[in-house]
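Colleague: coords please:
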Amino acid sequence: MKSSGISCCGTGKPRNKKRAASDIGLETIEHLGGEEVLSRAVPAGTELAAMSRRYHALSDPLRLTILYILRDQPLCVCVINRFMQISDSKLSYHLTVLKESGLIEGECRGNWIIYSLTDTGKKFAA
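Modeller: The predicted structure follows:
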């Protein structure tokens, strides 16, 4: 593919007299309110990191299954395991990923841990 000689940032010399793509891009940004307005549209780094953890947690079919079985009622780990039919260590890993992403929470009741969806988890298991 032959280069046009124009970069998106306006470096390089255009081969013809047409407006550089960067000029059009800058006009668009200015029309929207400038770079400051554009930067306000991007969440803070901590929120982006939290979103990334949630999307990672949602990317696995086993974890999605866990979310859906917790959708209607909290369940103890033994019921989740009976339904999932996976090893204890594998289930523990997936529950940890879901907890760290803020999608589920576990409450100790005697010898049992009862898992339920958080408000955030409810949004994704609707």
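Colleague: going forward, measure contacts between C-alpha atoms and count neighbours the same way
Modeller: OK.
Colleague: residue 115: what secondary structure?
Modeller: Assigned by DSSP: H, G, I helix; E, B strand; the rest coil, the conformation of residue 115 is strand.
Colleague: residues contacting it?
Modeller: 70, 74, 75, 76, 77, 104, 105, 106, 107 (C-alpha atoms under 8 Å, 6 or more residues apart in numbering).
Colleague: give me that answer again for 6 Å
Modeller: Residue 115 makes contacts with 74, 75, 76, 105, 106, as judged by C-alpha atoms under 6 Å, 6 or more residues apart in numbering.
Colleague: doesn't residue 107 fall inside a strand?
Modeller: Yes. Under the criterion used here (three-state DSSP), residue 107 sits inside a strand.
Colleague: that one: what's it in contact with?
Modeller: 113, 114.
Colleague: want to put them side by side, so please do this one too:
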Amino acid sequence: MLAARPGSWRETPIRPDFPEDVREWLDQAGRQRLRDSLRAIAQAAEAAGFDNAMLAASDSIGLRPDARPADTDLVSLALRHRDGDWDEARDQGPDLTGYDRFITGTGPEGKEETR
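Modeller: A predicted model of the protein is given here:
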């Protein structure tokens, strides 16, 4: 409902339930960015729950503070939070050993591989 009427954002009873960083970011958004962002947050909340949508919105703002979150980005981030995949991905990062071997010709221990 908020996405359809973004002008009511500042008076909505749900506003205090948003984390401070998300609330401040939405407060500073222009009308179109506010509408699009609220729509993306609603889709993420529908897919993974309100708390996970809020975590995803905070992450999105931290990663790209000048861009409005895309629907698919927030839904994906929210689902990763719901499934517990977000913290693991942050801690581990991608496994690039295959690329290292291809580019440098070395194995996992840094030893040169024979071809």
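Colleague: superposing both, give me the TM-score.
Modeller: With the length set by TM-score structural alignment, normalised by the length of the second structure, the two chains reach a TM-score of 0.27; 54 aligned residues with a C-alpha RMSD of 4.4 Å.
Colleague: re earlier: just the buried ones from the contacts of residue 115 of the first structure?
Modeller: 74, 75, 76, 105, 106 (16 or more other C-alpha atoms under 10 Å).
Colleague: of the contacts of residue 115 of the first structure, closest to residue 50 of the first structure?
Modeller: residue 105 (15.6 Å; C-alpha to C-alpha).
Colleague: can you tell me how far the closest one is from residue 45 of the first structure?
Modeller: Residue 105 of the first structure is 24 Å from residue 45 of the first structure, where distance means C-alpha to C-alpha, to the nearest Å.
Colleague: can I get the contacts of residue 115 of the first structure in TSV with distance to residue 96 of the first structure?
Modeller: Output for these, formatted as TSV (distance: C-alpha to C-alpha, whole Å):
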residue	distance to residue 96 of the first structure
74	16
75	15
76	14
105	9
106	10
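Colleague: and of those, the nearest to residue 114 of the first structure?
Modeller: residue 76 (4.2 Å).
Colleague: who are the contact partners of the residue lying closest to the closest one once chain neighbours are set aside?
Modeller: Distances taken as C-alpha to C-alpha, 6 or more residues apart in numbering put residue 114 closest to residue 76 of the first structure, at 4.2 Å, once the chain neighbours are dropped. Neighbouring residues of residue 114 of the first structure by C-alpha under 6 Å, 6+ apart: 75, 76, 106, 107.
Colleague: again, but for residue 106 of the first structure
Modeller: Counting by C-alpha under 6 Å, 6+ apart, residue 106 of the first structure touches 113, 114, 115.
Colleague: could you dump those residues to CSV with distance to residue 89 of the first structure?
Modeller: Formatted as CSV, the contacts of residue 106 of the first structure follow (distance: C-alpha to C-alpha, whole Å):
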residue, distance to residue 89 of the first structure
113, 15
114, 17
115, 16
